[in-house]
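Participant: Got a sequence here, can you model it:
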Amino acid sequence: MSEDEDPAAGTTAGAADEHIKPDGLDLARALTRATAGSTPKSRTRTRKRAQPGQPGQSSRGRVGAAHPDDRDPQLLDATIGRLVEEHGWQLDLKVHAVLGNWAELVGPEIADHSTPESFSDGKVVVRTDSTAWATQLRLLAPDVVRRLNAELGNGTVLQIEVLGPAGPTWKKGPRSVRDGRGPRDTYG
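Facilitator: So this is what the prediction gives:
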């Protein structure tokens, strides 16, 4: 066989170059064909199948890099779903998703003046921007609990604690006097 002949294709390289210009894929195929025939028989061996329960076997019962197993990269959606399930975060995520749509649940006018702050042990804490809106929301609390339970499942939310606006703080520095009267104690 001469230098110009391709052993895998059975044609001369000069004849092939006249019709087809080799690109990267053609060159890779030619190299693969050329090296496949030159692999020593001593290096190739058959892989012994692992018996179930032996070390080195994946949980799916397959061994080898050619088949997918738990060590392969996983989709983010499946990984996060498994993480949420393992830690039992389904209810918390569902509650926070519903509280994230607070305006749709209570209406835009009430949502403009109130914000849900937390959820724990069946109690939702809501902060309002005035005492008048706190009173209004306390009157609507049974209806809001009913709507939340319709979205989340019966018995998920047991109580709504409505907090008014946070009062002003008189503390202006890092030091303070315990049982002091605040800024009024220096007024003469």
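
Participant: C-alpha only now, for contacts and for neighbours.
Facilitator: Noted.

Participant: in the chain, which helix has the most residues?
Facilitator: helix 131-152 (DSSP state H).

Participant: That one: which residues count as buried?
Facilitator: Neighbour-count burial for helix 131-152, counted by 16 or more other C-alpha atoms under 10 Å, picks out 133-134, 137-138, 141, 144-149, 152.

Participant: which among those gets closest to residue 90?
Facilitator: Nearest to residue 90, judged by C-alpha to C-alpha, of the buried residues of helix 131-152 is residue 152 at 10.7 Å.

Participant: would you list every one of the strands in this structure?
Facilitator: Counting by DSSP state E, the chain has strands at residues 114-120, 123-128, 159-163.

Participant: who does the longest one touch, helix- and strand-wise?
Facilitator: Put plainly, it is strand 114-120. Here strand 114-120 touches strand 123-128, going by 3 or more C-alpha pairs under 8 Å, 6 or more residues apart in numbering; DSSP states H and E.

Participant: structure for this one too, so we can compare:
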Amino acid sequence: MRESADTGETGDPPEHLANLPGMDMVRRALEEARGAARSQGKDVGRGRVTSTQRSPTVGRRRRWSGPGPDVRDPQPFSAAARDLAQSRGWSKQVAEGSVLGQWTTVVGDQIADHAVPTSLRDGVLTVSAESTAWATQLRMVQAQLLAKIAAAVGDGVVTSLKIQGPTAPSWRKGNRHVSGRGPRDTYG
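Facilitator: The predicted structure is shown next:
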């Protein structure tokens, strides 16, 4: 009947299908095509595409998260930062930094007004008190302070406290020092 311009083939059905009526001819041609595909190792079903043939985005319907919480929902920045610290192995450093950075919330306003953490090395937290009375008071409640810190940032971050009182000014200047009683009144 018609001849295709680019292939040179006619649009007529093959001779073995030509004498079948309408739909029977279509069914027979479809069965032959499936048989040929199976012989080449392709898995072809009735209009179904197997999971190995499907691309990751084709044929999937978008599922909405709905009214309940879902992993696809926006997450708080603190949760994202915590997950990042855990995946990179920074959890210990973050916990140590939170002791120093969140001192007021960890120990309370009253203690934070009179004592300041100065350093944290190898689990020993050095705290500087504003007076000798506060240093003595903090030494007496040292166990409770350690419990509060452990509850806030985790066990093992702070193992002991080193509480220091205020320090007197030093008259010593430079690298060299002469032993003795030090400066005296030279004006009299």
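
Participant: Can you pull the TM-score for these?
Facilitator: Once the chains are overlaid, their TM-score stands at 0.48 when taken by TM-score structural alignment, normalised by the length of structure 1; 108 aligned residues with a C-alpha RMSD of 2.9 Å.

Participant: neighbours around residue 164 of structure 2, how many?
Facilitator: Residues contacting residue 164 of structure 2 under the criterion other C-alpha atoms under 10 Å number 20.

Participant: Now do the same for the residue nearest to it when sequence neighbours are not counted: helix, strand or coil?
Facilitator: In this structure, residue 164 of structure 2 finds its nearest non-sequential neighbour in residue 128, 4.9 Å apart by C-alpha to C-alpha, 6 or more residues apart in numbering. When classified by DSSP: H, G, I helix; E, B strand; the rest coil, residue 128 of structure 2 comes out as strand.

Participant: Report the separation between residue 128 of structure 2 and residue 139 of structure 2.
Facilitator: 11 Å (C-alpha to C-alpha, to the nearest Å).

Participant: where do the contact lists of these two overlap?
Facilitator: Applying C-alpha atoms under 8 Å, 6 or more residues apart in numbering, one finds that residue 128 of structure 2 and residue 139 are jointly contacted by residue 163.

Participant: Which stretches in structure 1 count as helices?
Facilitator: Counting by DSSP H, the helices of structure 1 are 13-19, 24-37, 76-87, 90-100, 102-106, 108-113, 131-152.

Participant: which is the next helix or strand following the longest helix belonging to structure 2?
Facilitator: If you go by DSSP H, structure 2 has its longest helix at helix 22-39. Downstream of helix 22-39 of structure 2, the next assigned helix or strand under DSSP states H and E is helix 77-88.

Participant: Summarise which helices and strands that following helix is packed against.
Facilitator: Counting contacts by 3+ C-alpha pairs under 8 Å, 6+ apart, helix 77-88 of structure 2 is packed against helix 91-101.

Participant: Now do the buried residues in the very next helix or strand once past the helix it packs on.
Facilitator: With elements assigned by DSSP H and E, the helix or strand that comes after helix 91-101 of structure 2 is helix 103-107. Neighbour-count burial for helix 103-107 of structure 2 flags 103-104, 106-107 (criterion: 16+ other C-alpha under 10 Å).

Participant: who's in contact with helix 103-107 of structure 2?
Facilitator: 99, 111-112, 116-117, 145, 148-149, 152.

Participant: can you redo these as TSV with neighbour count and secondary structure?
Facilitator: Formatted as TSV, the contacts of helix 103-107 of structure 2 follow (neighbours: other C-alpha atoms under 10 Å; DSSP: H, G, I helix; E, B strand; the rest coil):
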residue	neighbour count	secondary structure
99	23	helix
111	17	helix
112	16	helix
116	17	strand
117	18	strand
145	19	helix
148	16	helix
149	22	helix
152	16	helix
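
Participant: just curious, which of the residues you listed is nearest to residue 22 of structure 2?
Facilitator: The shortest approach to residue 22 of structure 2 among these belongs to residue 152, at 79.4 Å (C-alpha to C-alpha).

Participant: Against residue 23 of structure 2, how distant is the closest one?
Facilitator: As judged by C-alpha to C-alpha, residue 152 of structure 2 and residue 23 of structure 2 stand 76 Å apart.

Participant: cool, residue 35 of structure 2 as well?
Facilitator: In this view, residue 35 of structure 2 and residue 23 of structure 2 are 18 Å apart by C-alpha to C-alpha.

Participant: okay, the two: which has more neighbours?
Facilitator: residue 35 (14 against 9).

Participant: what residues are up against residue 28 of structure 2?
Facilitator: Residue 28 of structure 2 makes contacts with residue 17, as judged by C-alpha under 8 Å, 6+ apart.

Participant: do that again at 6 Å, thanks
Facilitator: With C-alpha atoms under 6 Å, 6 or more residues apart in numbering as the criterion, no residue contacts residue 28 of structure 2.

Participant: try residue 125 of structure 2
Facilitator: With contacts defined as C-alpha under 6 Å, 6+ apart, residue 125 of structure 2 is in contact with 119, 161.
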